[in-house]
Structure formats: C-alpha cells, structure tokens
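Enquirer: Attaching a predicted model along with its sequence, questions to come.
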Amino acid sequence: MAAAELTVEETPDGPVLRCAGRLLTRSLDAVEQSFAEARLKGGTVRLDLSGMEAMDTGGAWLIADLIRRLEAEGTKVQMEGASQPHAALLETVMESLPEAPPEEARTEGFRGWVERIGESMAASGKDSLSILSFLGETLAKLGGSLIRPWRVRWPALVSQMQIVGFSAVPIVALMGFLIGIVLAFQGATQLRQFGAEVFVVDLIAISILRELGVLLTAIIVAGRSGSAFTASLGAMKVQEEIDAMRTLSLDPIEVLVLPRVLALVIMLPILGFIANISGLIGGALMSWIDLGVSPGMFTTRLQDVDIWHLAIGMIKAPFFAVLIGIVACWQAFQVGGSSESVGRRTTASVVQSIFAVIVIDALFSIFFAKMGV
C-alpha cells in the first residue's frame, strides 16, 4: 500500500500536479505540509489523480481545499484521471465546502476614519455593558455568600489569599521601603532650601499613608495577581473547563471568581498597610542619614499627622481590590479559543486594571477634597 504523495511536474503542456497513493484521513499528516506548500503562479494546471489507489472523505477534503486555494490565487485547475467513485466523492465534498466570507472593502479617507471611530465606540459600549453585567452578577453572588457563608469555598479562598497576599509581601514591602527613601531624599533636597527639613516627616507620612502606599500596592497587585487570574482562568476557558463546570451545574462565578475577588478584598488592605509601614521606615532611615532627623523626632512629628490620612488610604483599598478582581476575571471570560487570545486578554487586563485604579484614586481624591477631609 503506497503512501500518498503530491508532486509538481513541468511538461510541454504546462505544470501537472500528480497525487498518487492512498490518501486516507489517518495518514493526512504525512502529506498535509506538501499540499499547503503547493504554489503555482497563475495560468492553468492539471491535477492528475490517475495514481490514486484509495481516498476517503478526509483526503477528498484536502484535495478540494487545494483546488479552492489555487483558484483563489488565480490558477485554473483541470482535474483528470480520477476514477468515478473518487470523482463523485470529490464533487460531493466540494459542494459541501463552506463559502469563504467576502472581504469587506475598507473605506479610506475621512469617512473611513469616522467609521472606525464608530466601530470602536460601539465595541467599547458593548464591553462596558458586559463588564457591568459581570460586576452585578459577582456582587449578587457575594451578597448571597454573606447570607449563606457555608456556600463559600473556604479552601479556595485561603489558597488565593496565600497566592495574592502572603506571597506578595516581600515585593510590596521592598517597594514601600524604596518609595519612602526616595520621598525623603527628594523632599530633603527641596525643604533644605527653606530650612524646613523637619517637615519632611509630614511630607512622607501624608504622601504614603494617603496616596502612594495603597495606590502603588494596587498597581503591583494588578500586574502580579490580576494577570495571573486572567491567564489561569483564560487557559481554563480555552480548554473548555468552564463549559464543563456549567455542564455539571457548577456556577463559574461562585467557584472561580468569588474566591479570587474575596481574597483581594481581604489581602489588599493588609498589603497596603505593610507598604505604609515599610515606606515610613524607609523615610525615617533616609531622614536620619541625610537630615539628621532622629527616629525619636520622626516618631514625634508622625504623631501629629491626622489619622484620617491613614483611614482614607485604607478606605480606598477594598474598592481597588474589587476593581482589579472584576476586570481580571471578566477579561478571562472573554478569551477565545486560542492561546494567543489568552495573551491579548492578559495584557488588556493589566492595562485596564491599572488605568481604572488610577481613575478611581483620582475620583476619591476629588471627593475627599470636596468633603474637606
């Protein structure tokens, strides 16, 4: 039994594609590449099937796809030498091939620019409605879990708290420590010109406790944990594990999304507090080295800082956590059927989460400023 093969021969009457052997579905992988690489520059080509020993539907589809591709490239194909059963099978398969969708002509100029803006706005509107629906569904499940705590998947919650929170402590603490050092050094450089070095304590405390500590922690969590959520759930979506859960009457929101969002809500304030403490330690160390502000003086000045600065930062943390979790999980549920889609959605998740966190932080800053806090 001869294996199938495809060869191109140049004859005085023009090129000839000769397909011979047994073209069966179980052995298509051996000839698929040669069919895909067959290229002819226009004109007419004869497809000689006289050497075909056997062919099933899979083999007929491979030949039909080759004929359609060559004709789309401007090459006319004349089939010859096929036996009556093979010709009948090829005809049936070619009639059953789906029609290739026509390519829409791209409108150029000002009109095309307006059309593309409209399409982008329409897509953004659909995405906004989709993520709002996802947020509402998640909050509804969260409310149901508060009423019926026995439905919460505690092992999954504890596992996500470990991944989201405790594993992130070193990088968050280091970030806060370095931010405190930078603020103290830059603040000392400016305040020294006015002989107000002691106010560097107020600068460090207010900046870190009110804004930078929680904000930078949320950005790190969005890049670290948000991307992990999208990648892991997106891979499950590609492998149809989420569809399998629905088949088993398991709610993906309750099983997959809720433990991750709850873990963020619990751990982000803790991580923010750790970043605040590390930032104050770094600022105190640099103030002592560069300005001679002793730890005792630093602590005394720190006690004069309003506790509301710390409270405002902690109030924002749960909102940041919900935002990061919802965006990351929603992006994962939008993944298509390929690994490339997982990469695109993971990137979009990080970018959108960070952007949303900064916007929400700005809105909180305006709100508290108007409230006089």
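Expert: Looks like it arrived, so ask away.
Enquirer: make it CA atoms for all contacts and neighbour counts henceforth
Expert: OK.
Enquirer: count of residues packed around Arg246?
Expert: 11 (other C-alpha atoms under 10 Å).
Enquirer: how close does Arg39 get to Ala64?
Expert: Here Arg39 is placed at a distance of 15 Å from Ala64 (C-alpha to C-alpha, to the nearest Å).
Enquirer: swap in Thr217?
Expert: 57 Å.
Enquirer: which one of those two has more residues nearby?
Expert: Thr217 (27 against 18).
Enquirer: which SSE is the more buried one in?
Expert: helix 213-221 (DSSP states H and E).
Enquirer: What are the buried residues along the helix or strand that that helix is followed by?
Expert: Heading C-terminal from helix 213-221, the first helix or strand you meet, by DSSP H and E, is helix 227-238. If you call a residue buried by 16 or more other C-alpha atoms under 10 Å, then helix 227-238 has these buried ones: Ser227, Ala228, Phe229, Thr230, Ala231, Leu233, Gly234, Ala235, Met236, Lys237, Val238.
Enquirer: this is the other structure I want to compare:
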Amino acid sequence: MLGSVTFSLEDNEAGGSRLVIAGQMLVSSVGSFENEIESVGRDFTDIDISGVDEMDTIGAWVVCRLATQHECPVVGASETATHLLKAVEGAGADGELCPPVVPVWERVPLALGDKVYAARGGIFGVVSFLGAILVGFGTLIRRPSRIPFRAVVRQMETVGVSALPIIGLMSFLIGIVIAQQGAAQLKQFGAETLTVNLVGRITLRELGVLMTAIMVAGRSGSAFAAQIGTMKLTEEVDAMRTIGISPIEQLVIPRILASTFMMVILGFYSSVLGIVGGAVIGQVALGIPFFTFLERIQEVVPIHDVWVGLVKAPVFGLIVALAGCYHGMQVKGNSEEVGIRTTMAVVSAIFAVIVLDAFFAVFFTEVGWG
C-alpha cells in the first residue's frame, strides 16, 4: 500500500508479468508509487488499471509513461480514464533542455538587424512626437487662453526651485575639486595663480551647465517619464483625450517650457556656486583672498564664456524634457515598462546632452568663441 495506490505483479499465460494497479492515481499519491515501481526492475506485458477508482491528469501521464517504457498496452480503463489517457498520450518530456546555440556569425547579424529595425520604429515615433508638440505649440499660440499657466509654474517649481539645494551643493563641491586638483598641477610650473582662470572658464563655459543638465536628467527627466508613464498605464491619458483635453498641451508642453527656462537659471546658478567653491579653496589652500579671487574672475573670464553657457543651457533643458516626456508617452503593457522607459529616458537624455556639448564645443571654437 503506497498512500492510496496499490499495485501487484501477476504472471500471465505468456510467461510475463502483468502490472495491476488499484486505488487512486492522483497527483498526491503517484510520487511514492513511481519510486516503488522503479525499484521493481521487471518488464510488464500489460498494465491493468481496472481497479483504479479515481485518476487525474498526472496519474494518467504516469500510466502512459510506464506503458511507453515497457512497450505494453493499458487494459481495463474506464471511460473517464480512457479520455485522460488519450489526452496525455504523446505528452512526453523528451525535449532538449538547452536550445541549440546559433553560431556567432549568424547571431550577430540577426541582432544587428533587430536593432536597426527597432531604430527605424523609434525614429518614426520621435518624428511623430515632435510633430504633435509643434501642433500643440501652434494651437497654444493661436489661443493663448489655453496655455496651462498653473501647470507651467508648478513644473518650474519642481524642476528649478526644488533642485536648488542639490545642484548648489554639487556645483560647490565640483568647484572645490577643480580648484584643488588644478592648483596641484599648476604648482609644478609655478602658476598657481592661473587656478582662477581654470575655475572661472571651465565652470562658466562647460562643467556648470553640463553637470546641471545631467543632474536635471536624473532628477526631473526620470520624473517626467515615470509620471506620464503611470498615467498611461492607468488610462488617464486616454481619459483626457476622451473628454477633449490634449495630453500634449496639458502634460508635455508645460514640462518642456519649465525645463527649458529653468535650465538657464540653474546653469548660471551652478556656475556661480562652482566659482564660489573654487574661491574657498583659493582662500584656504592657495592664499588668495576670497574676494580677490572673485574680482580676478571678472578680469580673466571673457564675457562670451558666459554666453556660451547661457546658450547651451536651454537646449540641454529642451533635450532632457523631450526625452522624459517621449519615453513616458511610450509606456504600455505593464508596470515593468515604466521602469524600463524611465531608465531609457535618463540614459538617452544624458547621452544626447554630452553629444550636443561636443558639437557646441566645436561650433563655438569655429566662430571664435573658443
């Protein structure tokens, strides 16, 4: 007796053994039954299940597997058992555990083709999204009363005002690092005083606005993607379209305006605090008085360096907002997509900002602002 299953071996006229099963062939009892059968070590001429009172799919599969292994028929099956046996017949587990590995010379071109095709769809999506934004801006220009001023102000507070502490601390520390490391290198040539030039030009022209854009991408760009993506999942965006409200006008454009405008302020603010951090190091480590350091900044930094940073800032803010809103609007399916699109928004925004910064560097050098 094995749980609720019993079996016995009977000799038949052909000189073989018949396996006689009785009881309940259920998932709760076939485990111990299988172990005991495997220990018998004899072949069967047939399997008699006329004594089986109850059978489920697992029990039928076990009987079919035994019949296949011993190449013998199953006899004495009731009408219900016959249906189960036919249903599981051929449901073997002899498939390959590991799929065949495609050779690398085939796998790489296939993967590249998939990426190219996906990029094609992405380009169409981006162009469509930009077209919808242009249409939305055109509508708001024709009808200024539809401009969502409250939403714009709210996003300006979120993107700009709330980011002042973290961006200020980051810029201050970066200014300290630049001044300390720059002074250590310039000291070898007896030119420690040129630390003022180094800190002033690199913060106002490059690092101030660049690091701010990266921080805004990680902070606000991800928030844009997550907020709009969650609204897509909860069908709030579809509900807005149903009642005649444009999601582009109410969700996307306010974020673009806020990010573009506030990046100018944040970039300049970041540069100023970076210079302040450098002035602190000048006071502590180089013996340059704090206010003397600031006065020297006005003398050694050309005004076009300030304009370079101010020109790049709104472009970077626009890129960050576009990346966040676009990936948020592409969310569909399930909540996992929100995390994926949020990550893509941050990565694509930072990548685009760095690439554009390189183009700006070449461009301003060509026009004489190098």
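Expert: Cool, got the structure. Everything numeric in this text was worked out from a predicted model, so none of it was measured.
Enquirer: and which of the buried residues of helix 227-238 of structure 1 is nearest to Ser365 of structure 1?
Expert: Ser227 (26.6 Å; C-alpha to C-alpha).
Enquirer: how about the strands of the stretch 201-350 of structure 1, start to end?
Expert: For the stretch 201-350 of structure 1, strands defined by DSSP state E, counting those that start in this stretch do not occur.
Enquirer: picking that back up, mind giving me the packing neighbours of the helix holding Thr217 of structure 1?
Expert: When contacts are defined as 3 or more C-alpha pairs under 8 Å, 6 or more residues apart in numbering; DSSP states H and E, helix 213-221 of structure 1 sits against helix 169-191, helix 258-290, helix 308-333, helix 339-370.
Enquirer: quick one: the longest one to structure 2 mean distance?
Expert: When you say that, I think you mean helix 258-290 of structure 1. Once fitted to structure 2, helix 258-290 of structure 1 is off its aligned match by 0.8 Å on average (mean C-alpha distance after the TM-score superposition for structure 1).
Enquirer: And the third one, by the same measure?
Expert: On superposition with structure 2, the average gap between helix 308-333 of structure 1 and its aligned counterparts reaches 0.8 Å (mean C-alpha distance after the TM-score superposition for structure 1).
Enquirer: what stretch of structure 2 does that helix fall on?
Expert: Counting by TM-score structural alignment, helix 308-333 of structure 1 pairs with residues 304-329 of structure 2.
Enquirer: just to revisit the earlier point, quick one: closest of the helices and strands packed on helix 213-221 of structure 1 to Gly223 of structure 1.
Expert: Across these, closest to Gly223 of structure 1 is helix 339-370 (C-alpha to C-alpha), at 5.5 Å.
Enquirer: Just list the residues touching whatever residue of structure 1 lines up with Val196 of structure 2, thanks.
Expert: Aligned by TM-score structural alignment, Val196 of structure 2 pairs with Val201 of structure 1. For Val201 of structure 1, the contacting residues are Ala184, Gly283, Ala284, Phe298, Arg301, Leu302, by C-alpha atoms under 8 Å, 6 or more residues apart in numbering.
Enquirer: same question, Ser278 of structure 1
Expert: Ala173, Leu174, Gly176, Phe177, Gly180.
Enquirer: mind redoing it with 6 Å?
Expert: Residues near Ser278 of structure 1 by C-alpha atoms under 6 Å, 6 or more residues apart in numbering: Ala173, Gly176, Phe177.
Enquirer: can you pick the most crowded of the residues you listed?
Expert: Gly176 (30 neighbours).
Enquirer: what about that one, distance to Leu209 of structure 1?
Expert: Gly176 of structure 1 sits at a distance of 11 Å from Leu209 of structure 1 (criterion: C-alpha to C-alpha).
Enquirer: same deal with Ser232 of structure 1?
Expert: Ser232 of structure 1 is 33 Å from Leu209 of structure 1, by C-alpha to C-alpha.
Enquirer: Output the residue interval of structure 2 matched by stretch 178-187 of structure 1.
Expert: Against structure 2, stretch 178-187 of structure 1 falls on residues 173-182 (TM-score structural alignment).
Enquirer: in the matching stretch, what counts as buried?
Expert: So for stretch 173-182 of structure 2, counting by 16+ other C-alpha under 10 Å, buried means Leu173, Ile174, Gly175, Ile176, Val177, Ile178, Ala179, Gln180, Gly182.
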